[in-house]
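**Q** pasted the sequence and its predicted model underneath.
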Amino acid sequence: MKKVGFLSFGHWANHSAYKTRTAADTLLQSIDMAVAAEEIGINGAYFRVHHFAAQLASPFPLLSAIGAKTNKIEIGTGVIDMRYENPLYMVEDAGAADLISGGRLQLGISRGSPEQVIDGWRHFGYEPAEGKTDADMGREKALEFLDKLKGVGFAEPNPYPMFPNPPGLLRLEPYSEGLRERIWWGAASNATAVWAAENGMHLQSSTLKYDESGKPFHIQQAEQIRLYKEAWKNAGHQREPRVSVSRSIFALVTDQDRYYFGQEADRKDKFGYIESDKRAVFGKSYAAEPDKLIEELSKDEAIQEADTILLTIPNTLGVDYNVHVLSSIIEHVAPGLGWR
């Protein structure tokens, strides 16, 4: 049995074919999408985070709004770029959003992906320490975030405070118990997947990873997941790890589906470069009649290794069509794969 969630990139543009022409459209439709997804039995609503782009960038107001409008669906990110974050402020925001949702946050974080501007985190006031890279900075901030989520006091109280203090060192508030155990790391390499396991984070693996063997994408991703699980076991954590993989999957059940995604049917994995010097493999999209989809997806080794599938949705096509996309997978494909 697998959990099935959706992952929205949150695009908008003033385009005649788009249902999301403004940021307000995207934000409000994201809330509506999560509510509708919960109603049809989808397990998770996840959102990408990108800065300096016409996409979702500030996740906590959105996650809080969704938490207030839903009751059981998991709410998460995939992923928050830690290079841009103040870890302590993020602990407060995340704690508030988690309490509003009743403890349903599943936060995906990472050192980040290529962004729209050069060294965008510098504009946010952050610089790597001398001799460190921006990736080092992102991982260091992640560890500080994890540490402060434990709710252990660390700040010396003012002897003349505005309000009475409890005894001892003070922690950040509001504290949400259990949130530390619901943090995921978006890993693009085998090494960072192992690092995530060692530090007690769940694993998010998307449709892109660094090419470390030349093998097909799903095989490389499955190998990454197995290394992660082994490292988790070796670390001695007393809870079960979770692993999500993202896929673009479209069941062609209507003429509209075939019009939008019929051309995806012959897609293959692609190899290329990101950040100019890192060779990567990009996973293919899946689009076919339901029976064919079940046959193809049953051969995807990484899907077999994961417990959660995040279905990327074309948010610009609007809530109604995306509910149809998800419903088609739930009704016609998931049962044949044992996902639910």
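**A** Arrived safely, thanks for sending.
**Q** only C-alpha atoms for contact and neighbour calcs from this point on.
**A** Fine.
**Q** what's the distance between the residue nearest the centre of the chain and residue 158?
**A** Nearest to the mean C-alpha position of the chain, by Cα atoms, centre = their mean, lies residue 78 at 1.7 Å. As judged by Cα to Cα, to the nearest Å, residue 78 and residue 158 stand 38 Å apart.
**Q** adding another structure so you can compare the two:
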Amino acid sequence: MPPTSQPLRTLGFLTIGLFDEADPGRGHTSTLELIELGEQLGFDSAWVRHRHLQYGISSPIAVLAAASQRTSRIALGTAVIPLGWENPLRLAEDLATVDILSGGRLNPGVSVGPPMHYDQVKSALYPDTDDREDFGYERVRRLLDFVRGEPATGFSGTEGFEVFSDRVQPHAPGLGRRMWYGGGSLRSARWAAEHGMNLLTSSVVKAEESEDFAQIQLSHIRTFRDHHPDGERARVSQGLVVIPTDTATPEQRAKYLAYADKRLPRTRAPQGAGRLMFAPDLVGTSAEIAERLSADAAFREVDEVAFALPFTFEHDDYVQILTDIATHLGPALGWRPAS
């Protein structure tokens, strides 16, 4: 194991769930099959990412409801649901339902901010209130309250033959402690901590105090734990793109390297008005990737990861990558598969 501060305790993976517009069923089935494979390989968690009005998973909760019936142990997460597209009360009902169906395995990750391309979608999404919607942290707070069982209404009791509850039903005990915030800024890290959430860090951060990706991410992790009631025990999961090549064919290795090379220029300086910094994709043997991670200041602070699968690859590529992560990279980082 590389000289990290602690062995890797929790190993997960993240998929975007792409599909062909002409055959969307196949893409969704592929995602479910990968989650099943992940459980078989001993992964601790599987996460899905949303894509609205694109050819990727648009309804992660529906996909995870299906996954909950195909698996029995692996944790199921969203990384992340952008709340600008959601009604917190209705989302709380969906989250609680899937958590009950999964036996308490759901790990919802959320984020805030206006929906992407808001000017183009606002008339469809909020035709009457587009100029009055609040896309800030208040939307998360409302969701947390509903998930944690706070009253949603002042009315409860029996009316005729029907019985009404004043809080979201079903109520899923424990789900409130499994809520994650996908944050890429110091402000988000602190807000998530002060509201008792867990923190998802990814391969994208805001360049606020530095232009060194690992140092920026490290500052977010430490700020989060400094302000969380659980302190150093507060949960943080890192989500870099890793592509091990231990059992890859020569053709797959060439494809993986070309993919990473194409994305490398964006990692060299902050991008756009938001000054976003991107982490380089890690491609190589598991031993090589483990060595690079051991030198990553942020990775040394965590014992949970949800490695992101690259976009646009084929199903067989993902099978190879997941198998190498579970059988080569994870053990190289001190991880042991779940039984």
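**A** Arrived safely. Here the structure is a predicted model, which is why all the values come from computation and not from measurement.
**Q** once they're superposed, tell me the TM-score.
**A** After superposition, the two chains reach a TM-score of 0.87 (TM-score structural alignment, normalised by the length of the second structure), with 322 aligned residues with a Cα RMSD of 2.5 Å.
**Q** hang on, the earlier thing: contacts only, for the residue nearest to the centre of the first structure.
**A** 7, 46, 47, 48, 49, 107, 108, 109, 186, 204 (Cα atoms under 8 Å, 6 or more residues apart in numbering).
**Q** so who does residue 97 of the first structure touch?
**A** 60, 61, 63, 64, 67, 105.
**Q** surely residue 61 of the second structure is in contact with residue 97?
**A** No: the criterion here is Cα atoms under 8 Å, and residue 61 of the second structure misses it with residue 97 at 9.6 Å.
**Q** okay, those two: which has more neighbours?
**A** residue 61 (24 against 20; other Cα atoms under 10 Å).
**Q** quick one: whatever helix or strand that one lives in aligns where in the first structure?
**A** If you go by DSSP states H and E, residue 61 of the second structure is part of helix 60-68. Mapped onto the first structure using TM-score structural alignment, helix 60-68 of the second structure spans residues 59-67.
**Q** once aligned to the second structure, how far is the matching stretch on average?
**A** Compared with the second structure after fitting, stretch 59-67 of the first structure has a mean deviation of 0.8 Å; criterion: mean Cα distance after the TM-score superposition for the first structure.
**Q** mind listing what's buried in that stretch?
**A** Of the residues in stretch 59-67 of the first structure, 59, 60, 62, 63, 64, 65, 66, 67 count as buried by neighbour count, 16 or more other Cα atoms under 10 Å.
**Q** export those to JSON lines and tack on distance to residue 254 of the first structure?
**A** Output for those, formatted as JSON lines (distance: Cα to Cα, whole Å):
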{"residue": "59", "distance to residue 254 of the first structure": "33"}
{"residue": "60", "distance to residue 254 of the first structure": "36"}
{"residue": "62", "distance to residue 254 of the first structure": "32"}
{"residue": "63", "distance to residue 254 of the first structure": "32"}
{"residue": "64", "distance to residue 254 of the first structure": "35"}
{"residue": "65", "distance to residue 254 of the first structure": "33"}
{"residue": "66", "distance to residue 254 of the first structure": "30"}
{"residue": "67", "distance to residue 254 of the first structure": "33"}
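**Q** which one of these sits closest to residue 289 of the first structure?
**A** Nearest to residue 289 of the first structure, judged by Cα to Cα, of the buried residues of stretch 59-67 of the first structure is residue 66 at 32.4 Å.
**Q** now do the contacts for that closest one.
**A** 31, 34, 35, 75, 101.
**Q** measure residue 178 of the second structure to residue 265 of the second structure for me?
**A** Residue 178 of the second structure is 35 Å from residue 265 of the second structure, by Cα to Cα.
**Q** I should have written residue 100 of the second structure there, sorry.
**A** Where residue 265 of the second structure is concerned, residue 100 of the second structure sits at a distance of 44 Å (Cα to Cα).
**Q** and what of residue 228 of the second structure?
**A** 35 Å.
**Q** residue 276 of the second structure too?
**A** 13 Å.
**Q** which one's more surrounded, those two?
**A** When residue 276 of the second structure and residue 265 are compared for neighbours, residue 276 comes out ahead with 20 against 11, by other Cα under 10 Å.
**Q** surely the more buried one and residue 208 touch.
**A** No: assessed by Cα under 8 Å, residue 276 of the second structure is found out of contact with residue 208, at 9.2 Å.
**Q** can you give me the neighbour number for residue 191 of the first structure?
**A** Neighbours of residue 191 of the first structure (other Cα under 10 Å): 12.
**Q** run through who's touching the longest helix along the first structure.
**A** With secondary structure taken from DSSP state H, the first structure has its longest helix at helix 217-235. In this structure, residues lying in contact with helix 217-235 of the first structure by Cα under 8 Å, 6+ apart are 189-190, 193-194, 196-198, 200, 203, 205, 208-209, 211-213, 241, 243, 269, 281-283, 300-303, 305-306.
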